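Participant: Using only what follows, build the 3D model:
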Amino acid sequence: LVIGGELSYNVRDLSGKFNKKKFFEKEFYPVSLFYLGMTTLKSAYRMVLPNMTMLSIYMDYYNQLNKIEGNASRYVPVYELYDSNRSFEPLVQNYFEQYLGQFPAQVFDKINENFIRCSFYELVSRYLSHCYTFAIEQNNSVGRSDFEMIGIPGTDYYTDDRVVEFKYYRSKDADRMLALTEPLAEHVEQVKGYAEDTKKKFPNYNVRSYVVYICANKGWKCWEV
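Facilitator: Model prediction:
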C-alpha cells in the first residue's frame, strides 16, 4: 500500500461469510484490512488507503518495521529554519539525507514515486501540520499533482501554497539525471499546469511549484519552476 498504492482483492472473499480463522493469513489481509476500516474500495478489483491520516499510520508502521529512526534531532533544525526562510529545497535535502539515508542500498531498486510521495508527506506533516494541510495526487483539471501543501487560514502560512512533482530514478539512471542543470521540459509543463489550476481555484494564494528528482541513493535535485 505504501509502495504500490493499492491492494487487489476478490469480491467473493469480501462479500462472503467473514472467516475469523483466516483473519491473520496473508492472502486474506485485503479483506481483514477492509473490515477493520483501514482501506476503502477503489474499484471492483482494488482497494486503497482511505485518507491522509491512515497513510501516516501505515508509513509510521512501515518505518518501525524497517527500524527507520524518527529521532527529532535529525529533522527539527531544518524545520526551525523553514519558519524563518520558507525555503523548500532544504526540506528535500533533509528528507534525502536523514530519512532515505537510513535505508540499505538494495531497497532503492524496489521503491517508487508512490513511496517517495508517501514518505515525504509523512515526514513533512510531522513538523508542519500546524500550519499546512497536505494532499497527495490531488485531482485537478489537467491531471493529478504529486504533492501539495496549503497554508492554513489564521496562521502565518496562509496563502502559501507549494505544488511538487516528484520523479524517482533507479541507480542505473542516476548519473544521467543528476548531471542535468534544469528539469526536463515535460516535467516543468506538468507541474506548471497543476500550479495554474490551483491558482484558478485559490486566486489569493501565492502558488510556487517545484520539480524534484530523487535518484536512488545517489543524489537529488530540486528546482523551483
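Participant: CA atoms for contacts and neighbours, from now on please.
Facilitator: Will do.
Participant: show me what contacts the residue most central in space within the chain?
Facilitator: Using C-alpha atoms, centre = their mean, the residue of the chain that lies closest to the mean C-alpha position is R117, 2.0 Å off. Applying C-alpha atoms under 8 Å, 6 or more residues apart in numbering, we find R117 in contact with I136, D146, F147, F166.
Participant: looking at this, it is in a strand?
Facilitator: No - counting by DSSP: H, G, I helix; E, B strand; the rest coil, R117 falls outside a strand, being helix.
Participant: Let's compare: structure for the following, please.
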Amino acid sequence: MSQFFQKSYYPISFFYLGLLTRKDEFSLSIPNLNIRKIITEYLNELYHIDVSTRYEDAMRRFVQHPDLPRLFADYWQLYVSQLPEAIFTHIQENFYRTTFYELCSRYLSKWFTWNVERSYPGGRTDLEFVGKYNEKFAHLRILIEFKYISNTKFQSYHCPIENFPLKQKDTLQITGYARDLIREYPEVTLKKYVIYCIGNHGFRIYDLDST
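Facilitator: Predicted structure coming up:
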C-alpha cells in the first residue's frame, strides 16, 4: 500500500484500478474507449482545457459537409492551441488520436460511432469514424492513420510543414487496412487519410482518395 502512489509503481497501480490492461506478455495498454475518455477528461480538467464552448460551428459544418481535413484543422486551432507547450515533450500520436476522438464523440455521437485500434488481418487501425445505421452517414467510413513527428525530428526534413512528404510505407499501411475493411463491408463509402502531427507546430493531412 505504501508503494501504491509512487511513480515507479504506477503501472501496477493503474492495472489494479482498471486503467490499464495486458497488451501482451511484456507490456500494458489502455483497455477501451471508456477509459480513454476518462483519461482525456482528466487531462482537460488538469490543464483547464475548454471542451464545452466554441466548437459548435466546426461540428455543425462537419455534419453539413463531412470534410475531415477541415474538422481536424478546427480541432488543432481550437483544442491543441490551448495546451501548454511543455506537454509536447511527453506525447506521441496516441495523444492526438485520443483527444481528437474524445472531442468528436462529444458532438457527433448522434451520427457516428468510433473504432480505436480495430484489428484487421493486416493490422490495427488508428481511428475509424463509423456512420450510424439509419442516420445520414450510415454508409460512410472514415479511416485515419496518425503519425507523430517530434519538433526535433521535423527539423531534419528541412521543409515547411505544408511540404512534408507522404511516406510510401504509410500509404501501404492504410491501404492494407482499407482493403480488409472493404472486404468485410463492401457496401460502405470509404475515405482514407494520413495525418502527420508535428509536435505543437502544426500538421499535414493527406487525403488518399485524391492523391
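Participant: So after superposing, what's the score?
Facilitator: For this chain pair, the superposition-based TM-score is 0.87 by TM-score structural alignment, normalised by the length of the second structure; 205 aligned residues with a C-alpha RMSD of 2.0 Å.
Participant: rewinding a little: most widely separated two among the contacts of R117 of the first structure?
Facilitator: Taking C-alpha to C-alpha, the two most distant members of the contacts of R117 of the first structure are I136 and F166; they sit 10.9 Å apart.
Participant: quick one: common contacting residues for the two?
Facilitator: Common neighbours of I136 of the first structure and F166 (C-alpha under 8 Å, 6+ apart) are R117, D146, F147.
Participant: on that earlier part again, the residue nearest to the centre of the first structure -> the second structure?
Facilitator: Alignment note: R117 of the first structure maps to R97 in the second structure; criterion TM-score structural alignment.
Participant: Then F88 of the first structure?
Facilitator: Checking TM-score structural alignment: F88 of the first structure goes with L68.
Participant: thought that match was touching R61?
Facilitator: No - using C-alpha atoms under 8 Å, L68 of the second structure makes no contact with R61, being 10.5 Å away.
Participant: Looking at those two, which one has more neighbours?
Facilitator: L68 (17 against 13; other C-alpha atoms under 10 Å).
Participant: Pull the contacting residues for the more buried one.
Facilitator: Counting by C-alpha under 8 Å, 6+ apart, L68 of the second structure makes contact with F62.
Participant: let's go with 6 Å and repeat that
Facilitator: L68 of the second structure makes no contacts at all, as judged by C-alpha atoms under 6 Å, 6 or more residues apart in numbering.
Participant: any idea how far the residue mapped onto L166 of the second structure from the first structure is from F202 of the first structure?
Facilitator: Under the alignment defined by TM-score structural alignment, L166 of the second structure corresponds to P183 in the first structure. Separation of P183 of the first structure from F202 of the first structure (C-alpha to C-alpha, to the nearest Å) stands at 26 Å.
Participant: Compare the two and say which one has the larger neighbour count.
Facilitator: Neighbours per residue, other C-alpha under 10 Å: of P183 of the first structure and F202, the larger number sits with P183, 19 against 13.
Participant: corresponding residue for F112 of the second structure in the first structure?
Facilitator: So F112 of the second structure corresponds to Y132, using TM-score structural alignment.
Participant: For burial, what's the neighbour tally of the closest residue to that match other than its chain neighbours?
Facilitator: Spatial nearest neighbour of Y132 of the first structure, excluding adjacent residues (C-alpha to C-alpha, 6 or more residues apart in numbering): G151 at 4.4 Å. Using other C-alpha under 10 Å, the number of residues around G151 of the first structure comes to 22.
Participant: Tell me which residues touch the equivalent of G151 of the first structure over in the second structure, please.
Facilitator: Using TM-score structural alignment, the equivalent of G151 of the first structure in the second structure is G131. For G131 of the second structure, the contacting residues are W111, F112, F137, A138, L140, by C-alpha under 6 Å, 6+ apart.
Participant: Would you mind giving the residues you listed as TSV with distance to Y177 of the second structure, neighbour count and secondary structure added?
Facilitator: Converted to TSV, these look like this (distance: C-alpha to C-alpha, whole Å; neighbours: other C-alpha atoms under 10 Å; DSSP: H, G, I helix; E, B strand; the rest coil):
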residue	distance to Y177 of the second structure	neighbour count	secondary structure
W111	23	18	coil
F112	20	21	strand
F137	20	18	coil
A138	20	15	coil
L140	16	19	strand
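Participant: Spatially, which two of these are the most separated?
Facilitator: W111 and L140 (10.2 Å).
Participant: name the element T171 of the second structure belongs to?
Facilitator: helix 168-184 (DSSP states H and E).
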